[in-house]
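K.L.:
Return a 3D structure for these sequence lines:
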Amino acid sequence: MTSYRPDALIASDISAYLQLHQNKSLLRFITCGSVDDGKSTLIGRLLYDSKMIFEDQLASLEADSKRVGTQGGEIDFALLVDGLAAEREQGITIDVAYRFFATEKRKFIVADTPGHEQYTRNMVTGASTADLAVILIDARKGVLTQTRRHSYLCHLLGIRHIVLAVNKMDLIGYDQAAYDAIVEDYRAFAESIGITSFTPIPISGFKGDNITGSSPNTIWYTGLSLLQHLESVEIDADADAARPFRLPVQWVNRPNLDFRGFAGMIAAGTVRPGDKVRILPSGQVTEVARIVAFGGDREQAVAGESVTLTLADEVDCSRGNVIAAADAPPQVADQFQATIVWMDQAELLPGRAYWLKLGTQTVSATVQPPRHAVCVNTMAELSVKTLGLNDIGIAEVYTDRGVVFESYAQGKDLGGFILIDKATNATVAAGMLNFSLRRAQNVHWQAVEINREAHANQKHQAPRLLWFTGLSGSGKSTIANLVEKKLHAMGKHSFLLDGDNIRHGLNKDLGFTDADRIENIRRVGEVAKLMTDAGLIVLTAFISPFRAERDLVRQMLPEGEFFEIHVDTPLEVAEARDVKGLYKKARDGQIAHFTGISSPYEAPEAPEIRVDTTRESPEDAAERIVETIMGTWSPVI
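P.N.:
From the prediction side, this is the model:
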């Protein structure tokens, strides 16, 4: 096999070299498996044997190998990939390392993914765009938990080409019986999770057996070498092009008043000028006028190409919308069943609002308590209330508005999503939409003739939600009660929702865990919204310890109707009052999850009204609050 060493090229050869590789097919694959199965060594060997190492890199590699001394003076190919200092010091892969190499037949992008369980989230990242997975097994250890976990994730993520590379065959004397036993053990597991076929290959990444060619040490193996298989495996590159047209709009291109185009990468299908398309989620139908790309207008564009479309009609279309084939559009829904891989140290909080990013769409979403988690060893369905780091579970996901989607099995672009923590902007989970819930399609908003404005006009008042928040014993209920008495005396229509009272009825099924507190506030927010729709001034007195849930309620209401009132009482003052004796019980360990003691309180950062109970009496605070919401008092002291 003839290969090219890039550093050996001179200027006159560069053009020929680039043209040689320009029209080759591209295979994206990952290496995965358990810790120390030899993933980095295998990739290093592929790079070395395909002559994709510069001379100075090779010299540095030889020097590093001698200095590290892990391979008895021979080249340590893993050092080509384990670029992070922490990885070299520990001898493990932490991050996902991407490498490019090419042979005469094909181009490759390979992701070396970490084997440690705590870095499973990195493995998911690498697998999300792969066409093929090389799952390595140490021939001395056989099928391990992480082997099963990575195989299951590869299957979930839609990777249909699996290579089972039984590595380190040199360390077991190239024993065929041991190899056959490992393959059969893996085959039984693979069938249990739905993997219908895989290609087993006995290899030694360190010695080079069956990497680029047949090894004399395994004369009993008659299949292709690993590289030969990677070069010849048939990837259905035309599958996306054969599907109905979809273009998630990434950007509205408006360089001047005479041009308005919609730019993005085509996720599926083929498009031509004159094609009828549907804009989702609005459902408007129009035609494609032009396909604008680098170098000029095009007569056709296919999946994987980035283009700008101009449309025949002035339709409402923006980032996050999807331009799709008019006669075969994707669905729009706001409730789904999804498979979720949790990737954060902090557990999932059911009911908390996260950002859900699906293609170019970003919406607010909540995850319900999981139906079950999956044990990767036995495939058993485990009863759980939440998901922790690296857990895989099935749960319902609700979004605050309809999103354009397809099931993940139909297409990754409109079926795969991530969840982002609103406070930290950290990606906490990756997910796959399985299907929309039937109730999401059958339940519609019923229009009524007497709307919220009519209710408010009848009462001669503007709806308000006065949200009192603060520690237990801060004086929330006392001040809220005084405010309502003043409003009632003024002839205003109001209603007070008190935290303790609500838990006697509507929320009697909820405890005081973080997840239950979140659900408590969500329900109260929905009730309060209905009451403001009726034109009432609603007062709520809840600890409501988390900013995210208070912000969620704020977003339910029209701008200017939500008043966050922070009854700001220091912990030591609230604890000294201890009217209900709760702090003493919490200090004695009789009450778990008590805000301020064993559970956090996130104080408002910019409340509309702040009450300092060490400087202001409840009566004075109530008077100021009433004057503020009536528009005659400064909102903050």
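
K.L.:
rest of the way, CA atoms for contacts and neighbours
P.N.:
Noted.

K.L.:
Show me which helix runs longest in this structure.
P.N.:
Scanning the chain for the helix with the most residues, using DSSP state H, yields helix 514-533.

K.L.:
tell me which strands and helices it is in contact with?
P.N.:
Here helix 514-533 is seen to pack against helix 452-459, strand 464-469, strand 537-541, helix 547-556 when contacts are counted using 3 or more CA pairs under 8 Å, 6 or more residues apart in numbering; DSSP states H and E.

K.L.:
so residue 119 touches residue 94, yeah?
P.N.:
Yes - counting by CA atoms under 8 Å, residue 119 touches residue 94, with 6.7 Å between them.

K.L.:
Show me which of the two is the more surrounded one.
P.N.:
Comparing residue 119 with residue 94 by other CA atoms under 10 Å, the one with more neighbours is residue 94, at 23 against 18.

K.L.:
that older thread, could I get the helices and strands packed on helix 514-533 as TSV with distance to residue 618 and mean neighbour count?
P.N.:
Formatted as TSV, the helices and strands packed on helix 514-533 follow (distance: least, CA to CA, whole Å; neighbours: other CA atoms under 10 Å):
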stretch	distance to residue 618	mean neighbour count
helix 452-459	28	16
strand 464-469	13	26
strand 537-541	14	24
helix 547-556	23	17
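
K.L.:
Roughly how far does the spatially most distant residue from the centre of the chain sit from residue 25?
P.N.:
Farthest-out residue of the chain from its mean C-alpha position, per CA atoms, centre = their mean: residue 489, at 51.1 Å. According to CA to CA, to the nearest Å, residue 489 stands 78 Å off from residue 25.

K.L.:
now do residue 31
P.N.:
20 Å.

K.L.:
Comparing those two, which shows the higher neighbour count?
P.N.:
In this view residue 31 and residue 25 are compared by other CA under 10 Å, and residue 31 has more residues nearby, 26 against 13.

K.L.:
Burial check on the closest residue to that one other than its chain neighbours, number of neighbours?
P.N.:
If the residues on either side of it in the chain are set aside, residue 31 comes closest to residue 134, at 4.7 Å by CA to CA, 6 or more residues apart in numbering. The local packing of residue 134 (other CA under 10 Å) involves 25 other residues.

K.L.:
Which residue ranges of the stretch 101-250 of the chain form helices?
P.N.:
120-127, 145-156, 176-193, 226-232, 239-242 (DSSP state H, counting those that start in this stretch).

K.L.:
Mind checking what helix or strand follows the longest strand along the chain in sequence?
P.N.:
The longest strand of the chain (DSSP state E) is strand 392-405. Of the helices and strands lying after strand 392-405 in sequence (DSSP states H and E), the nearest is strand 416-420.

K.L.:
Now the second one, please; I'll put the structures next to each other:
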Amino acid sequence: MSTDILRFATAGSVDDGKSTLIGRLLFDSKSIFEDQLDAVERTSRGRGEEQTNLALLTDGLRAEREQGITIDVAYRYFATPRRTFIIADTPGHIQYTRNMVTGASTSDLAVILVDARKGLQEQSRRHAFLTTLLQVPHLVVAVNKMDLVDYSQERFEEIKQEFTAFATKLDVSDLTFIPISALHGDNVVDRSINMPWYDGSSMLHHLEHVHIASDRNLIDARFPVQYVIRPQRAADPALHDYRGYAGMISGGVFKAGDEVMHLPSGLTSRIAKILTPDGELAEAFPPMSVTMLLEDEIDISRGDMLCRPHNQPEVSQDIEAMVCWMAESRKLTPRSKLIIKHTTRTAKVVARDIRYRLDVNTLHRDEEAADLSLNEIGRVSLRATQPLFADEYKDNRLTGGFILIEEGSNTTVGAGMIVRAE
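P.N.:
Now for the predicted structure:
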């Protein structure tokens, strides 16, 4: 039985029950320790709450519990016999857009919680837009607190129709609706007897079975070189000529014997071996980390890329991208000088132009925008000091995404998704 990893992000407004849902998943799937449960039960009793407050399992930051809001991105891990799960619990507030971008950018699936009583809120629309902007392949709308609307099928269908109508404006490839009560556990791990009219999967069953293998780009072969391994002073003379290229495969399938091209030189060679700590492989694919040996000696260094001779990324110093600005201390303006980290390549970059700022609530484009402030998203053209080996983000999230770093402080100030390389 496969035990692959599913990364998923949860998003919702303040009281939509995200933390309770995650707590319920951990609790009902037997993924928490008894001492954790004891501590939560004690805290719940101390507050005079009748039921164990499962939200306390995930709200690890005391400050956030006092304020009643979730700040930053909290990662949780749990596993079932079928799959291992990594949950990015992202905040719902508009001022934390950057956190949602961080949490969702590596996710296979996003769960958006909607309160059955309130229906679709502005935040629900924003979360849906951000998950599609970040090309998260699978979207689950969890209509929570069904117990507070008497488990009404009619109410569930209303929200489903409203969200589906809104989703037609977005690029959503896989959309699933699940009516739940995180507080009581309805349709979270087990199917609910309170909603006999719902014939779909429970939340956990859906998370265990959603098909993610085909979400990876297995067509465009991309191997950004992270590290060159040269054990020159090895005791074994056979290793004196050893030169391995280590990194994570970002696209396509590589096999021993395949012809590959080195960028930026354009020289070609063949793969002699593909090695891992567990031994030699016949083939490798994303997101495996491997070491490749080539038949020919080529001058390759960190930041270079191996690809197919007839299937190359764009090699360009000029890119257009959607950028989420994450810095509080400064704005992104034309002529801003920054560092770009794209795959394993790091270069200096200058912002040439801000084409427009995007209102993530209305999807309106402000083409007069002169800058981007904290949590704002806009289309920006950038010029790098050296060529980048880039694909469009919609084709490959690994070779189409990047971060922007402030030179002096070395802090991450932006995250970008390449729309096109020119």
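
K.L.:
if we can go back for a sec, contacting residues around the longest strand of the first structure?
P.N.:
280-281, 321-322, 330-342, 356, 361, 363-374, 387, 414-415 (CA atoms under 8 Å, 6 or more residues apart in numbering).

K.L.:
Enumerate the positions of that strand that are buried.
P.N.:
Residues 392, 393, 394, 395, 396, 397, 398, 399, 402, 403, 404, 405 are the ones in strand 392-405 of the first structure that count as buried (16 or more other CA atoms under 10 Å).

K.L.:
SS state for residue 16 of the second structure?
P.N.:
Each residue gets one of three states, and residue 16 of the second structure gets coil by DSSP: H, G, I helix; E, B strand; the rest coil.

K.L.:
corresponding residue for it in the first structure?
P.N.:
When the first structure is aligned by TM-score structural alignment, the residue opposite residue 16 of the second structure is residue 37.

K.L.:
Please name the residues that touch the residue nearest the centre of the second structure.
P.N.:
By CA atoms, centre = their mean, the mean C-alpha position of the second structure lies nearest to residue 106, the distance being 2.0 Å. Contacts for residue 106 of the second structure (CA under 8 Å, 6+ apart) come out as residue 7.

K.L.:
And it, how far from residue 2 of the second structure?
P.N.:
On the measure of CA to CA, residue 106 of the second structure and residue 2 of the second structure end up 21 Å apart.

K.L.:
Residue 389 of the second structure now?
P.N.:
33 Å.

K.L.:
How about residue 148 of the second structure?
P.N.:
In terms of CA to CA, residue 148 of the second structure sits 38 Å off from residue 2 of the second structure.

K.L.:
For these two, indicate the residue with more neighbours.
P.N.:
Remark: of residue 148 of the second structure and residue 2, residue 148 carries more neighbours, 12 against 8, as counted by other CA under 10 Å.

K.L.:
Now check the first structure for the residue matching that one.
P.N.:
In the first structure, residue 148 of the second structure lines up with residue 171, judged by TM-score structural alignment.

K.L.:
coming back round to it: to residue 103 of the first structure, which of the helices and strands packed on helix 514-533 of the first structure lies closest?
P.N.:
helix 547-556 (51.8 Å; CA to CA).

K.L.:
Which stretch of the second structure is the helix or strand following the closest one matched to in the alignment?
P.N.:
Counting by DSSP H and E, the next helix or strand C-terminal to helix 547-556 of the first structure is strand 562-568. With TM-score structural alignment applied, strand 562-568 of the first structure matches no range in the second structure.

K.L.:
cool, and stretch 527-538 of the first structure?
P.N.:
Under TM-score structural alignment, there's no match for stretch 527-538 of the first structure.

K.L.:
Just give me the match in the first structure for residue 85 of the second structure.
P.N.:
Per TM-score structural alignment, residue 85 of the second structure is aligned with residue 108.

K.L.:
For that match, list the residues it contacts.
P.N.:
26, 27, 28, 29, 100, 101, 102.

K.L.:
For burial, what's the neighbour tally of the last one?
P.N.:
If I follow you right, that is residue 102 of the first structure. The number of residues near residue 102 of the first structure, taken as other CA under 10 Å, comes to 21.

K.L.:
With residue 51 of the first structure as the reference, measure out to it.
P.N.:
9 Å.

K.L.:
Equivalent analysis for the fourth one, please.
P.N.:
Counting by CA to CA, the gap from residue 29 of the first structure to residue 51 of the first structure is 19 Å.

K.L.:
Please apply the same query to the third one.
P.N.:
Note on residue 28 of the first structure: its distance to residue 51 of the first structure, by CA to CA, is 19 Å.

K.L.:
now the strands: where do they sit in the stretch 51-200 of the second structure?
P.N.:
Assigned by DSSP state E, counting those that start in this stretch, the stretch 51-200 of the second structure shows strands spanning 74-79, 83-89, 109-115, 138-144, 174-179.

K.L.:
ranking these by burial, who's on top?
P.N.:
Stretch with highest mean neighbour count among these: strand 109-115 (a mean of 26; mean count of other CA atoms under 10 Å).

K.L.:
Once you drop chain neighbours, what's closest to the aligned residue in the first structure for residue 384 of the second structure?
P.N.:
Aligned counterpart of residue 384 of the second structure in the first structure: residue 399 (TM-score structural alignment). Nearest non-adjacent residue to residue 399 of the first structure, counting by CA to CA, 6+ apart: residue 365, 4.2 Å away.

K.L.:
now swap in residue 519 of the first structure and tell me
P.N.:
Nearest to residue 519 of the first structure is residue 351, by CA to CA, 6+ apart, at 5.7 Å.

K.L.:
contacting residues around the residue mapped onto residue 285 of the first structure from the second structure?
P.N.:
Matched to the second structure by TM-score structural alignment, residue 285 of the first structure sits across from residue 268. Residues near residue 268 of the second structure by CA under 8 Å, 6+ apart: 259, 260, 261, 262, 309.

K.L.:
since we're on the third one, how many residues are nearby?
P.N.:
Counted by other CA under 10 Å, the residues lying close to residue 261 of the second structure total 19.

K.L.:
before we move on, what SS does it have?
P.N.:
Applying three-state DSSP: residue 261 of the second structure is strand.

K.L.:
Now do the contacts for it.
P.N.:
267, 268, 269, 306, 307, 308, 309.

K.L.:
The same query, at a cut-off of 10 Å, please.
P.N.:
Taking CA atoms under 10 Å, 6 or more residues apart in numbering, we find residue 261 of the second structure in contact with 267, 268, 269, 270, 305, 306, 307, 308, 309, 310, 311, 312.
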